[in-house]
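Student: quick one, fold the following:
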Amino acid sequence: MLKIPYAKVSCDGNELVYVKEVLESGWLTTAGKAQRFEELFAEKTGAQFACAVNSCTAALHLGLDALGVAPGDKVFVPAMTFTASAEVIRYMGADPICLDVEYGSSLLTPAILKEAIARHPEVKVLIVVHFGGQAAEMLNVRQEGILALCRQNGIRVLEDAAHAFPASLNGQMVGSIGDVTCFSFYANKTITTGEGGMLTTNDEEIYQRVKLMRLHGINRDVWDRFTSDKPSWEYDVVAPGYKYNMPDINAAIGLAQLERAYELRAARQQVAEYYLSALKSCSWVDLPKLHVAAEEHAWHLFPVILNEGSSVSRNVFIEEMARAGIGTSVHYKPIHRLKYYRDTYALRPGDYPNAERIWQGTVSLPIYPGLSSDDLAYVVESIRKIQARKSVNLLTN
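Tutor: Sure, this is the predicted structure:
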């Protein structure tokens, strides 16, 4: 029996070299490596500004603050996302308006958004999630994409791109489309800093606000103050900020990972294409619905949905895969099913039919660089065996 974890980090580049440089520099917190990481990340995404932080959650929080979200405001957020996408709205004292998603892709669509705007014309900010690494339909040739709808209705757009680097849409990189874009470098992402995130924007006013608020609202950069040739201890606090900066050790790992970003993404694509081909004949599995070319997808996740034809429930399937030595995960328990949001906002499953269908059957398969053809064949063979064995049991019982 093979042992195949759900996720595995690839650190085969210059990670040790760059971390050693940081350790030898004597300066371990935010400094030159973080600045360089920001510069190169902005270049990769085509954004004018990038601000490194200690998590994507921090980036989302800072983004909402910079967009002026205030207590009592309402913010659109899709139901199929990690809790961070909703919790940052509550950080601001605002209220989430949960939206259903498209079955198969878990993405917000222009049609769903258009209907939501008609029902909630007071909403002024949208958090759109590029689920699994695939960009939502932000742009289209008819000017009826998510971004155009928001512009027409005075809605600012914050892109939750925790899954979506490097990803693109119609040749434009995610990170340079909406007002603010937030990325994650958690350990299972396409590139990692261990823990960390990045916020990108083309709006200098937003950038300056984010840069100020990420470190206590101090009006001078710490690295600049301590590296100046002149006495420069003086600073002031001009806003009640947060402690969200990225240390140089994390940025050093990120720089090494960034050098290999497209190589790591391509390796994930190979895994995804194997699954798409090998599982397409399995009628009891609904494969991810794709709206972009494989090369534009970041392939952070490969979620399948066990449909009504499956001989096992999602939970039993996960247990059987674990017995076969294969790690899986679930992305996600939707927002409307989480106790806090369900009870606070009286959310009902029937209001989110697509998210409910996804939730009942979704399971994410292993997808990361380093999975061999033997590994992938074993995963697919195990899936087929589980279904076949349970089907036989059903017939004989």
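
Student: when you work out contacts or count neighbours from here on, use the C-alpha atoms and nothing else.
Tutor: Will do.

Student: show me what contacts Gly145?
Tutor: Pro110, Glu137, Met138, Leu139 (Cα atoms under 8 Å, 6 or more residues apart in numbering).

Student: here is a second sequence; please produce its structure as well for comparison:
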Amino acid sequence: MKPIPYGRQHISEDDIQAVVETLTSDFLTQGPKVAEFEEAFAAYVGARYAVAVSNGTAALHLCTMALGVNKGSRVITTPITFVASANCVRYCGGEVEFSDIDPATALLDAEKVRQLVESKPKGYYSGIIPVDFAGNPVNLEEFRKLADEHGLWIIEDAAHSPGGYFIDSKGEKQRCGNGRYADLAIFSFHPVKHIATGEGGMVTTNDVELYKKLLLYRTHGITRETELLEENHGGWYMEMQELGYNYRIPDMLCALGLSQLERADAGLARRRGIARVYDQAFAEVSGIQVLQTNPAALQEDHTGHAYHLYVIRVEDRKGLYDYLREHQIYAQVHYIPAHTMPYYRSLGYSKGDFPLAESYYSECLSLPMYPSLTQQEQEFVIGKVKEFVQK
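Tutor: From the prediction side, this is the model:
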């Protein structure tokens, strides 16, 4: 059997044709496909505005800039995430404070965040960055209530969860990134994500003022909008009004994103089907613990989980990791707790600070999860996992 990675992109003939058409058009970048992709993606998640950028990290950085993060800002996030969720605060000079996870879901624990916020004077913290880890949606309604009580903003890191949702207290479906409870949300289009553009990211929001800032900061802080100019020397004139970045995304990648978006729901359905097979296979196996779906993301027999990853916990994680690799199954670990990285240790964090996150890390393993995973391949993976654990 050929090697089985933990995740991979699927590029169709329609995807290829969409890119070729853009390559032979008048615009490779700063053309019409960017706005088309933004409009389509905003509609997909149910947000008013979307801004496409060069990658998910750029999306996070733009969010912290737009919200005014600076040297006086303190922002709370989870240690179980890719480091960009925390680094974006540091880019703007702010301080990052981690809070521990709910071990059942590996999501940022809202009650622990509340305890942390209420242990300090009002105004001590600026905002919260919850992460929809593995595609499992955070209950943002809980975080919004806390944020409103203490004057905090929320950035939803939804890089893992386009198409995911949770059910709020009114019984309404809240899609990840729809802007109902978070000020801003970000997505990633890295190849292993649901929508692949090679590199790329998106910010969504319902706030028009934040939207305008994102557009400005994405392109060097430069505007050509006539009504915003302090002077106007002619049709060529532009002004750099803020210190921004070149975080643009090319049209050809947006063309690919548009094509991939057309089958996003089919890919999501396939991911959920793969997850059900894993759930059934491991349900009665002693020694394998499957991460639970956030209860707010469960509705009857349907789940709002977007399943970017399928994570299990086993006692001998290193042994299982090596055993699977011997059989060309390339499972992965998500994530090394951010606070244990040398950079964050240099800022005062230590191993042992967040025991639930560290316990999770010692046991977690992400199994192959992508729409083109075949039934035969999945059965092979399941068989090797059971074979190792039951030894």
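
Student: circling back: in the contacts of Gly145 of the first structure, find the pair that's most separated.
Tutor: Pro110 and Leu139 (9.7 Å; Cα to Cα).

Student: where do the helices sit along the first structure?
Tutor: With helices called from DSSP state H, the first structure shows them at 15-25, 32-45, 56-66, 84-91, 110-119, 146-152, 204-213, 222-227, 248-259, 261-278, 314-323, 339-345, 353-361, 373-396.

Student: how close does the residue lying closest to Phe41 of the second structure once chain neighbours are set aside sit to Glu141 of the second structure?
Tutor: Counting by Cα to Cα, 6 or more residues apart in numbering, the nearest residue to Phe41 of the second structure once its immediate chain neighbours are dropped is Ala50, at 7.0 Å. When Cα to Cα, to the nearest Å is the yardstick, Ala50 of the second structure and Glu141 of the second structure sit 21 Å from each other.

Student: these two: who's more crowded?
Tutor: Ala50 (27 against 18; other Cα atoms under 10 Å).

Student: map that one onto the first structure.
Tutor: Structural correspondence for Ala50 of the second structure with respect to the first structure (TM-score structural alignment): Ala50.

Student: picking that back up, overlap in contacts of Pro110 and Leu139 of the first structure?
Tutor: Gly145, Ile146.

Student: gap between the counterpart of Ile312 of the second structure in the first structure and Pro5 of the first structure?
Tutor: Taking TM-score structural alignment, Ile312 of the second structure has Val304 as its aligned residue in the first structure. Counting by Cα to Cα, the gap from Val304 of the first structure to Pro5 of the first structure is 17 Å.

Student: so the two - more neighbours on which side?
Tutor: A direct count of neighbours by other Cα under 10 Å for Val304 of the first structure and Pro5 places Val304 higher, at 23 against 16.

Student: report the contact partners of the closest residue to the more buried one other than its chain neighbours.
Tutor: Distances taken as Cα to Cα, 6+ apart place Leu287 nearest to Val304 of the first structure, at 5.0 Å, with adjacent residues excluded. Neighbouring residues of Leu287 of the first structure by Cα under 8 Å, 6+ apart: Gly104, Leu276, Leu279, Lys280, Pro303, Val304, Ile305.

Student: neighbours around Gly361 of the first structure, how many?
Tutor: Neighbour tally, Gly361 of the first structure, other Cα under 10 Å: 22.

Student: verify the contact between it and Pro303 for me.
Tutor: No - between Gly361 of the first structure and Pro303 there is no contact under Cα atoms under 8 Å: 9.8 Å.

Student: can you map out the strands along the stretch 101-250 of the first structure?
Tutor: In the stretch 101-250 of the first structure, the strands defined using DSSP state E, counting those that start in this stretch lie at 125-129, 156-161, 168-169, 172-173, 180-184, 197-201.

Student: contacts only, for the equivalent of Gly177 of the second structure over in the first structure.
Tutor: Here Gly177 of the second structure is matched to Gly175 in the first structure, going by TM-score structural alignment. By Cα under 8 Å, 6+ apart, Gly175 of the first structure lies in contact with Thr45, Gly46, Ala47, Glu159, Ala161, Thr181, Cys182, Thr200, Thr201.

Student: now render the residues you listed as TSV, adding distance to Gly325 of the first structure and neighbour count.
Tutor: Formatted as TSV, those follow (distance: Cα to Cα, whole Å; neighbours: other Cα atoms under 10 Å):
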residue	distance to Gly325 of the first structure	neighbour count
Thr45	37	22
Gly46	41	19
Ala47	42	22
Glu159	36	30
Ala161	31	28
Thr181	37	29
Cys182	34	32
Thr200	39	32
Thr201	42	26
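
Student: please list which of these are preserved in the second structure.
Tutor: Cross-checking the contacts of Gly175 of the first structure against the second structure gives Thr45, Gly46, Ala47, Glu159, Ala161, Thr181, Cys182, Thr200, Thr201 as conserved contacts, using both residues aligned by TM-score structural alignment, their matches' Cα atoms under 8 Å.
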